[in-house]
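Enquirer: need a structure here:
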Amino acid sequence: MKQQISVNIKETALRTIGLEAAAIRSLEQYIDDDFTSAVELIARCEGRVVITGIGKSAAIAQKIVATLNSTGTPAIFMHAADAIHGDLGMVREHDIVLCISKSGESPEIKVLVPLVKNFGNVLIAMVGKKDSFLARSAQFVLNTSVEQEACPNNLAPTSSTTAQLVMGDALAVCLIELKGFTAADFAKFHPGGTLGKRLYLKVEDLRKLHDAPKVNVNSSLREVIVEISSKMLGVTAVLDDAGQLQGIITDGDLRRMLEKSIDPKDVTAADIMSINPKAIQEEELAVNALEMMRQYDITQLLAMRGDQYAGIIHLHDLIREGII
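Expert: The predicted model follows:
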């Protein structure tokens, strides 16, 4: 029968977080001239950043590749073991090679590095040992040394891979700022899913989904009810004879009017409309419309084209598109 081991799970988790947090903090001392030069070199690169590694470092390399590609720096992943069996052919003349390794002494790395140098490509090392073969061979070194792995045996890559990941993020964020990469640029690379829609979907895109409900200020109560019901948005804009916006009527306004002792036959749109309705320009992002709805606790906004009424954007549109 296997002996049960008593473990304080919370203490172990907190110790792990503490050790990895310390590893990240220690990276501050390694942001040096080599780091600066590496960022500037990659920013000027006419090719791609080829990121390679083996084992857990290879997994980190793939994440850094994804981050760079999504933020405007072309990058590809090359597994160090596959590289020496043919994949090295993916490295082009103007590419920069970033090799990630904790020890800098892996057999695959020792075979790969001289080949990269023979090609004439710039080699950047992200390595945990400054005196390693990889560090000595590289033009620039991104130091990711850690004092201790979070693994209780100090063996499994934990603190070291966290340090690599954070160093990669620091590299990517510096490139974002150096290149002036904007939210609009980001949206171009993230057109799908909720994130993409929050970055590019506009009010105009959503108000076009519906016919624009509208009545004249002199429209009868019956005409108002028919317009609200037929457009199925629970609201209608109220315009004057010149087509200028005067107010808004919601189904709530209708209910409140009917609660009063008023003869419905004499009621016009002007009698029950709310003036100064909440509105948003149609070129605004849809996510801004959501913020306005939350701010004023409402479910519809008038979409405007300049000072002209263009239509309605409804909370349901935002829900359907996954903005919420």
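
Enquirer: CA only for contacts and neighbour counts going forward, please
Expert: OK.

Enquirer: G196 - nearest residue in space that isn't next to it in sequence?
Expert: With sequence-adjacent residues excluded and distances taken as CA to CA, 6 or more residues apart in numbering, G196 is closest to H190, at 4.8 Å.

Enquirer: one more to line up against the first:
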Amino acid sequence: MKYSSPVSETARQTLRIEAKALEQLADSIGEDFTTCVEAIYRRGDRLIVTGVGKTALVAQKIVATLNSTGTPAFFLHAGDAIHGDIGMVQPSDLVLVLSRSGETAEIDVLSLLVKNMGNTLIAMTSKRDSTLARRAQYLLLTPFEREADPNELAPTTSTTLQMAMGDALATSLLALRGFTPADFAKFHPGGSLGKQLYLKVGDLYPRNQRPLVYPDTPLLDTLYEMTSKCLGATAVVNRTGERLVGIITDGDLRRMLNRHTDLTDIRAEDMMTTSPKSVIDTDLAVAAVTRLREDSISQLIVTDEAGAYLGFVHLHDFMREGMV
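Expert: Below is the predicted model of the structure:
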């Protein structure tokens, strides 16, 4: 049974009103939107995004999304613009003005200034017949039936539509540019999303120690190598070229002890698992994380493309990078 209370019903009603408005906005996308996007793309100049009150906050979010997806954009508060900051607008800039009604005092002054300066003016408003819409060369219309709050006063539906229209603008420009995951990583190098696109295994394994034994290494020396290098495992390599031939983990040790009572002549090759799970140093770190999850293990051996042993990556390396 669906939970119900006055609070939950108000919340559901708000979301339904906004969802319906978004569906109607999606259906309304047409030639006006297309010509606006193509104009921004063709010009390739900066896009100044401005508003006042709640629309100023929406404008800042739109600017952040545009910049992160390859469209140079700057935020300009409409109130500050008409008190001197209009000087930041260069002759080649396009100016996107957000206003629900298109008739507020600051927006009226600003839109006239932009038009007189000769800049391309783009209006995002819910009123096709507003002063702002009539002055603009391009119109991004965001009509709605009602705000979602019970009093139909607080900017709710209107700002939701503006935010969504900004996303549609950014993603359409992204598609026109052929913006790739690699491009996205260039703009997001410090976040976990960006790291998934550029961080490689080779950036991580040098932090760890490099346990190594040979097939004929005695049991005690093997144990010392495993415990002293703090990984609980060791790679087994041949003596010429250090090519990987196996791995010994604590599980391998337990299985060996169950099989043997006389440990005198036990060597690494008697304990090792051949064909160990490994990654290449040039692999993306996110691919290594996937391997760890799929195989339910905590570490992988790292090799170069020729199969030479380089080191280990551990689950903790990816946790430090915020990838797990």
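
Enquirer: okay, now the aligned partner of the residue nearest to G196 of structure 1 in structure 2: neighbour count?
Expert: Under the alignment (TM-score structural alignment), H190 of structure 1 pairs with H188 of structure 2. As a burial measure, H188 of structure 2 scores 17 neighbours (other CA atoms under 10 Å).

Enquirer: I'd say H188 of structure 2 and N67 touch.
Expert: No: here H188 of structure 2 does not reach N67: they are 10.6 Å apart, not a contact under CA atoms under 8 Å.

Enquirer: got the end-to-end distance for stretch 233-248 of structure 1?
Expert: 12 Å (CA to CA, to the nearest Å).

Enquirer: would you mark the buried spots in that stretch?
Expert: Applying a neighbour-count criterion of 16 or more other CA atoms under 10 Å, the buried positions in stretch 233-248 of structure 1 are 233-239, 245-248.

Enquirer: which strand or helix spans the residue of structure 2 most remote from its centre?
Expert: Distance to the chain centre peaks in structure 2 at D262, reaching 55.9 Å (criterion: CA atoms, centre = their mean). Per DSSP states H and E, D262 of structure 2 falls between elements, in no helix or strand.

Enquirer: now do the same contact list for G70 of structure 2.
Expert: With contact taken as CA atoms under 8 Å, 6 or more residues apart in numbering, G70 of structure 2 is in contact with 174, 179, 183.

Enquirer: that one -> structure 1?
Expert: Using TM-score structural alignment, G70 of structure 2 lines up with G72 in structure 1.

Enquirer: assign a three-state SS to its match, would you?
Expert: Secondary structure for G72 of structure 1, judged by DSSP: H, G, I helix; E, B strand; the rest coil, is coil.

Enquirer: and if you look at M126 of structure 1?
Expert: At M126 of structure 1, secondary structure determined by three-state DSSP is strand.

Enquirer: contact partners for the aligned partner of it in structure 2?
Expert: Matched to structure 2 by TM-score structural alignment, M126 of structure 1 sits across from M124. M124 of structure 2 makes contacts with 96-100, 133, 139-142, 162, as judged by CA under 8 Å, 6+ apart.

Enquirer: who wins for neighbours among those residues?
Expert: V97 (31 neighbours).

Enquirer: tell me the SS of it?
Expert: Going by three-state DSSP: V97 of structure 2 is strand.

Enquirer: for it, give me its contacts.
Expert: Contacts of V97 of structure 2 (CA under 8 Å, 6+ apart): 49-51, 107, 111, 121-124.

Enquirer: one more: V267 of structure 1?
Expert: With contact taken as CA under 8 Å, 6+ apart, V267 of structure 1 is in contact with 220-221.

Enquirer: ok, it to V224 of structure 1 distance?
Expert: Distance of V267 of structure 1 to V224 of structure 1, computed by CA to CA: 10 Å.

Enquirer: how far does the helix or strand K110 of structure 1 falls within sit from its chain's centre?
Expert: Here K110 of structure 1, judged by DSSP H and E, is contained in helix 107-119. Its chain's average C-alpha position is 35 Å from that of helix 107-119 of structure 1, according to CA atoms, centre = their mean, to the nearest Å.

Enquirer: how close does that helix sit to structure 2?
Expert: Here the mean offset of helix 107-119 of structure 1 against structure 2 after fitting is 1.0 Å, by mean CA distance after the TM-score superposition for structure 1.

Enquirer: ok, back up a step: any chance of TSV for the contacts of V97 of structure 2, columns distance to Q13 of structure 2?
Expert: Below are these laid out as TSV (distance: CA to CA, whole Å):
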residue	distance to Q13 of structure 2
V49	31
T50	30
G51	28
I107	31
S111	35
L121	36
I122	32
A123	29
M124	26
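
Enquirer: out of those residues, who's nearest L284 of structure 2?
Expert: Closest approach between the contacts of V97 of structure 2 and L284 of structure 2, by CA to CA: V49, at 36.5 Å.

Enquirer: which residues in the stretch 201-324 of structure 2 form helices?
Expert: Counting by DSSP state H, counting those that start in this stretch, the stretch 201-324 of structure 2 has helices at residues 219-228, 250-259, 268-271, 285-295, 315-320.

Enquirer: can you give me the strands in the stretch 151-300 of structure 1?
Expert: 214-216, 235-239, 245-250, 279-281, 300-305 (DSSP state E, counting those that start in this stretch).

Enquirer: what does the second one correspond to over in structure 2?
Expert: Aligning strand 235-239 of structure 1 against structure 2 (TM-score structural alignment) gives residues 233-237.

Enquirer: among the helices of the stretch 201-324 of structure 2, which is the most enclosed?
Expert: helix 268-271 (a mean of 21; mean count of other CA atoms under 10 Å).

Enquirer: that helix - contacts with which helices or strands?
Expert: Contacting helix 268-271 of structure 2 under the criterion 3 or more CA pairs under 8 Å, 6 or more residues apart in numbering; DSSP states H and E are the following elements: helix 250-259.

Enquirer: just the residues contacting the helix it packs on, thanks.
Expert: The contact list for helix 250-259 of structure 2 (CA under 8 Å, 6+ apart) reads 232-233, 270-273.

Enquirer: mean distance, it to its aligned residues in structure 1?
Expert: Here the mean offset of helix 250-259 of structure 2 against structure 1 after fitting is 2.1 Å, by mean CA distance after the TM-score superposition for structure 1.
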